[in-house]
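In: got a predicted model here, sequence first, then my questions.
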Amino acid sequence: MTDPIAPQILIVDDARDIREPLGQYMRKQGYRTRLAANAAEAREILADAAIHFVILDIMMPGEDGLSLCRWLVAQGGPPVLLLTAMADETDRIVGLELGADDYLVKPFNPRELLARVRAVLRRSPPEIAPTPSGKRKFANWTHDPDALKLQHADGQLIDITTAENRLLSIFLDQPRTVLSRATLLDLTAGREAKVYDRAIDNQISRLRRKIEPDPKNPQILVTEWGGGYRLVADVEVAP
C-alpha cells in the first residue's frame, strides 16, 4: 500500500502506453500518482489535489507541455520534469529557460527517471511538517513536544533534540504505519541536497537509545525491511 503522505506525482502524457505503466512503476517506488492525458485534465487535477511533482510530455495535442510548464512556473507550482523527443533540442532548451527543473529524452529508462525525480525533490524547498503541541502517551512514555521532553512511567525525564522531537511527532501522528525513508526525509529535514537517506537511520538510532529498553532489539520503533520504520504502539492524548 502506498504511503498516504508520500509525495504525489502528476504524470501528463497523451500516450497511454507511457502514462499508465509509468504511473504503476512510480507507485511501486512508494509515490502516489495521478494521471492526465492532456493539459486540460492536468489543470483540473492541479486545482483539486496536492501535487508535489509533475512529469510532463512536451508534445501533446491541444495545449502543449511547454505552455503548461510556463503556467506552472508562473503559479509557483511544483517541480517539473519534461519528457522530450530525441530531436527536440530546441524544446528542451526552451523548457529549461521557462523554469523546468529537468528533462529526459524518450525513450527512457524508468530507473533513470526515478533517480531524476528524487534528485529534484531533494533540491526543492523543504516541506517540514509542523510539530503538534500537546502531550501524547505511547508505550510507557509521555511525549511533551513543547518542552522537548519524554517522561517514562517510572518518572524518568529525558531531553530530546528538535530533530528527534519532530521525528517522534511524525510517528505518533501515524502509529502502526510504515513510513519510508523518503517520506521521513521530506517531513523532517526537507528536501535539501545535502540531506541523505542514512540521516534518517542515524536519527532513528539516537531516538531508540532513548525510548527502547534494548535499542539493539527494538520493540517500539521497528524496522520494516525494504519499507522503512513503524511505531508499534497505541497513541493517546495525555491528560
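Out: Arrived safely, thanks for sending. Owing to the predicted nature of the structure, the values given are computational and were not obtained by experimental measurement. Numbers count the residues shown, from 1 in each chain.
In: okay, CA-based contacts and neighbour counts for the rest of this
Out: Will do.
In: which stretches of the protein form strands?
Out: Counting by DSSP state E, one finds strands in the chain at the ranges 8-12, 32-36, 53-57, 80-84, 102-105, 136-138, 141-144, 149-152, 157-159, 221-224, 228-231, 235-237.
In: looking at these, which is buried most?
Out: Mean neighbours per residue, mean count of other Cα atoms under 10 Å, is largest over the strands of the chain for strand 53-57, with a mean of 26.
In: what's that one packed up against?
Out: For strand 53-57, the elements it packs on are strand 8-12, helix 65-74, strand 80-84, judged by 3 or more Cα pairs under 8 Å, 6 or more residues apart in numbering; DSSP states H and E.
In: if we can go back for a sec, among the strands of the chain, which is nearest residue 192?
Out: strand 53-57 (15.5 Å; Cα to Cα).
In: and the gap between residue 200 and residue 105?
Out: Separation of residue 200 from residue 105 (Cα to Cα, to the nearest Å) stands at 33 Å.
In: against that first model, consider the following:
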Amino acid sequence: MARIRARLRSNRATPPAGNTAHFNGWTAHFERYALQDAAGRETTFSHAEAEVLRLFLDSPKRLISRAQMQESLGGAAGESFDRAMDVRISRLRTKLGEDPKNPRLIKTIYGAGYIFLGDVTWS
C-alpha cells in the first residue's frame, strides 16, 4: 500500500517541464546522470543518488522525513535504510562541494529529516 501511495505521490510531484533542474549555480541532467557547475564542469552521479536528489528538488524548502524518503524510494525498513540514505546524501553533498560541517543546500534537521534549501527551476 505504501508503494502505491508513493507512486501516486511521485506522479503528482513530477514537474511537467523537462528532465533538467537548475539550482544555486548547478544544473542536474537526470537523463544522463550529470551535475554541471556554473563553470561548466560536470560530475556524474549514480541512479541511487539521482533518486535522492530528485526527491529534494521536487520538494525544495520542505522538510522530508526519513519515513517519507523510505516510502518514496521504496527502501526496506530499519537501520540499513537509514545508513544507505546517509551515504547517498553524503555523496551528494560532496559532489555539490558542500562543507560537511556546515552544508548550505542539504540541511539535516536532527530527529526530523532533511531539507533542501535551494531555489529550483525545471526545463
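Out: Perfect, thanks for sending it. These numbers come from a predicted model, not from an experiment.
In: superposed, how do the two chains score by TM?
Out: After superposition, the two chains reach a TM-score of 0.80 (TM-score structural alignment, normalised by the length of the second structure), with 116 aligned residues with a Cα RMSD of 2.5 Å.
In: same list (the strands of the first structure) but as JSON lines, adding distance to residue 73 of the first structure.
Out: Shown next, in JSON lines, are the strands of the first structure (distance: least, Cα to Cα, whole Å):
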{"stretch": "strand 8-12", "distance to residue 73 of the first structure": "15"}
{"stretch": "strand 32-36", "distance to residue 73 of the first structure": "18"}
{"stretch": "strand 53-57", "distance to residue 73 of the first structure": "11"}
{"stretch": "strand 80-84", "distance to residue 73 of the first structure": "9"}
{"stretch": "strand 102-105", "distance to residue 73 of the first structure": "13"}
{"stretch": "strand 136-138", "distance to residue 73 of the first structure": "41"}
{"stretch": "strand 141-144", "distance to residue 73 of the first structure": "40"}
{"stretch": "strand 149-152", "distance to residue 73 of the first structure": "42"}
{"stretch": "strand 157-159", "distance to residue 73 of the first structure": "43"}
{"stretch": "strand 221-224", "distance to residue 73 of the first structure": "38"}
{"stretch": "strand 228-231", "distance to residue 73 of the first structure": "33"}
{"stretch": "strand 235-237", "distance to residue 73 of the first structure": "41"}
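In: which among the ones you listed is found nearest to residue 177 of the first structure?
Out: It's strand 228-231; of the strands of the first structure, that one is closest to residue 177 of the first structure (Cα to Cα) at 5.5 Å.
In: tell me who's in contact with the most centrally placed residue in the second structure.
Out: Nearest to the mean C-alpha position of the second structure, by Cα atoms, centre = their mean, lies residue 53 at 2.0 Å. By Cα atoms under 8 Å, 6 or more residues apart in numbering, the contact list for residue 53 of the second structure reads residue 92.
In: same question for the one 4 residues further on.
Out: In this structure, residue 57 of the second structure makes contact with 21, 116, 120, judged by Cα under 8 Å, 6+ apart.
In: repeat that for residue 165 of the first structure.
Out: Residue 165 of the first structure makes contact with 131, 145, 148 under the criterion Cα under 8 Å, 6+ apart.
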